[in-house]
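[1] coords below, sequence missing:
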């Protein structure tokens, strides 16, 4: 009696390629959804930027209505809008922002670092700092993308040049980290204002 072994050939695998493109006011994110809620633990590493300067000087830029040029058409929008980097509906990649985040009273005795890190303003700070390249300011996506310098930006051209007042604020923030060994809430952040008071001083740009 001869035994015949039935040979099984594996089915040819199904190969599918899905290409989705969404460019509506801002692009670069996943159009099918948004990231899960992100916890904000203390920043790691040796460099930390000033939270005080961020909320007083940088956050207003991210919420400002600015002229944006895309494909030769100029419209007005904000970085924190729902079509761009809004944390809920935005399609603008890694940078996630909460519009209308309340200022944090850093002088309040009832607020410690952990309480501040739980605020919406801190979420914006943390996400924005993640777009920073220490030691190479203009390579930071927070600046390079709105300038469209060597990187694509689905949101188009936001700033015409490095001399734009908003770019100068962003550069100053990035180029003035807190002293080594001090966190983002360091009192050294007062020196980034004139007079040196994070609550009442004007934002330095040079």
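    Happy to help now that I have it. What you see is a predicted model; the values in this text were computed from it and never measured.
[2] hey, let's count contacts and neighbours off CA atoms from now on
    Noted.
[3] tally of neighbours for residue 66?
    Number of residues near residue 66 (other CA atoms under 10 Å) recorded here: 16.
[4] these two touch, right, it and residue 77?
    Yes. In this structure, residue 66 is within contact of residue 77 by CA atoms under 8 Å, at 5.5 Å.
[5] neighbours around residue 114, how many?
    Here the number of neighbours of residue 114 (other CA under 10 Å) works out to 11.
[6] quick one, strands of the protein?
    Using DSSP state E, the strands of the chain run over 66-70, 73-77, 193-194, 202-203.
[7] go through the second one and flag the buried ones.
    Across strand 73-77, burial judged by 16 or more other CA atoms under 10 Å covers residue 77.
[8] tilt between that strand and strand 66-70?
    An angle of 140 degrees separates the directions of strand 73-77 and strand 66-70 when computed by axes from the mean of the first three to the mean of the last three CA atoms, to 10 degrees.
[9] can you list contacts of strand 73-77?
    With contact meaning CA atoms under 8 Å, 6 or more residues apart in numbering, strand 73-77 is reached by 64, 65, 66, 67, 68, 69.
[10] repeat the analysis, applying 7 Å as the threshold.
    65, 66, 67, 68, 69 (CA atoms under 7 Å, 6 or more residues apart in numbering).
[11] adding another structure so you can compare the two:
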């Protein structure tokens, strides 16, 4: 039996239901996501029980014991702590500021989407694009702030 191996960089493309390819686009270097909004709305989603699943739990995306790919989180991070800053930076790295609804942070746990490595091992977290938690994260990604000279995103 012959096996054909095809290597595709994981960061350049992932699959979205029905064989549709989505390519990552260049990110605007003069923009960053708003940390205060992340602290007050987005991070709480990762610590929330969603149908018996908690994203930041030790079996999923916990920085210490989680098996959840590139999204590693400190559970229950305190406001303005190193852990919160870390969580923010990881979430920002999985966000597409040019095309927010194509962010890996949103697509991976969305029902009906599949990354190049398969479906989200934790199952469907967002039933559809009208899920309130999906919309909260989408709103955060859709509203970056401009970075002025000398600031570091």
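    Ah, there it is. As the structure is a computational prediction, the values presented were derived from the model and not from experiment.
[12] ok, back up a step: just the buried subset of the contacts of strand 73-77 of the first structure, please.
    66, 68, 69.
[13] in TSV, list those residues along with distance to residue 98 of the first structure.
    Shown next, in TSV, are those (distance: CA to CA, whole Å):
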residue	distance to residue 98 of the first structure
66	17
68	20
69	23
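[14] let me know the closest of these to residue 44 of the first structure.
    Nearest to residue 44 of the first structure among those is residue 66, at 32.5 Å by CA to CA.
[15] residue in the second structure paired with that closest one?
    In the second structure, residue 66 of the first structure lines up with residue 50, judged by TM-score structural alignment.
[16] for the residue in the first structure that residue 35 of the second structure lines up against, give me its contacts.
    Under the alignment (TM-score structural alignment), residue 35 of the second structure pairs with residue 51 in the first structure. Applying CA under 7 Å, 6+ apart, we find residue 51 of the first structure in contact with 125, 184, 185.
[17] what residue of the second structure matches up with the first one?
    To tie it back to what came earlier, the one meant is residue 125 of the first structure. The alignment partner of residue 125 of the first structure in the second structure, by TM-score structural alignment, is residue 88.
[18] ok, now which ones touch residue 141 of the second structure?
    Applying CA under 7 Å, 6+ apart, we find residue 141 of the second structure in contact with 33, 95, 97, 100.
[19] please redo it, this time with the cut-off set to 10 Å
    Residue 141 of the second structure sits next to 32-34, 38, 42, 91-92, 94-101, 103, 105-106, 135 when contact means CA atoms under 10 Å, 6 or more residues apart in numbering.
[20] same check on residue 111 of the second structure?
    Contact partners of residue 111 of the second structure, counting by CA under 10 Å, 6+ apart, are 17, 119, 120, 123, 124, 125, 126, 127, 128, 129.
[21] and for the corresponding residue of the first structure for the fifth one, the neighbour number?
    In this case it means residue 124 of the second structure. In the first structure, the residue paired with residue 124 of the second structure is residue 157, using TM-score structural alignment. The local packing of residue 157 of the first structure (other CA under 10 Å) involves 21 other residues.
[22] quick check, residue 157 of the first structure in contact with residue 68.
    Yes. Using CA atoms under 10 Å, residue 157 of the first structure is in contact with residue 68, at 5.6 Å.
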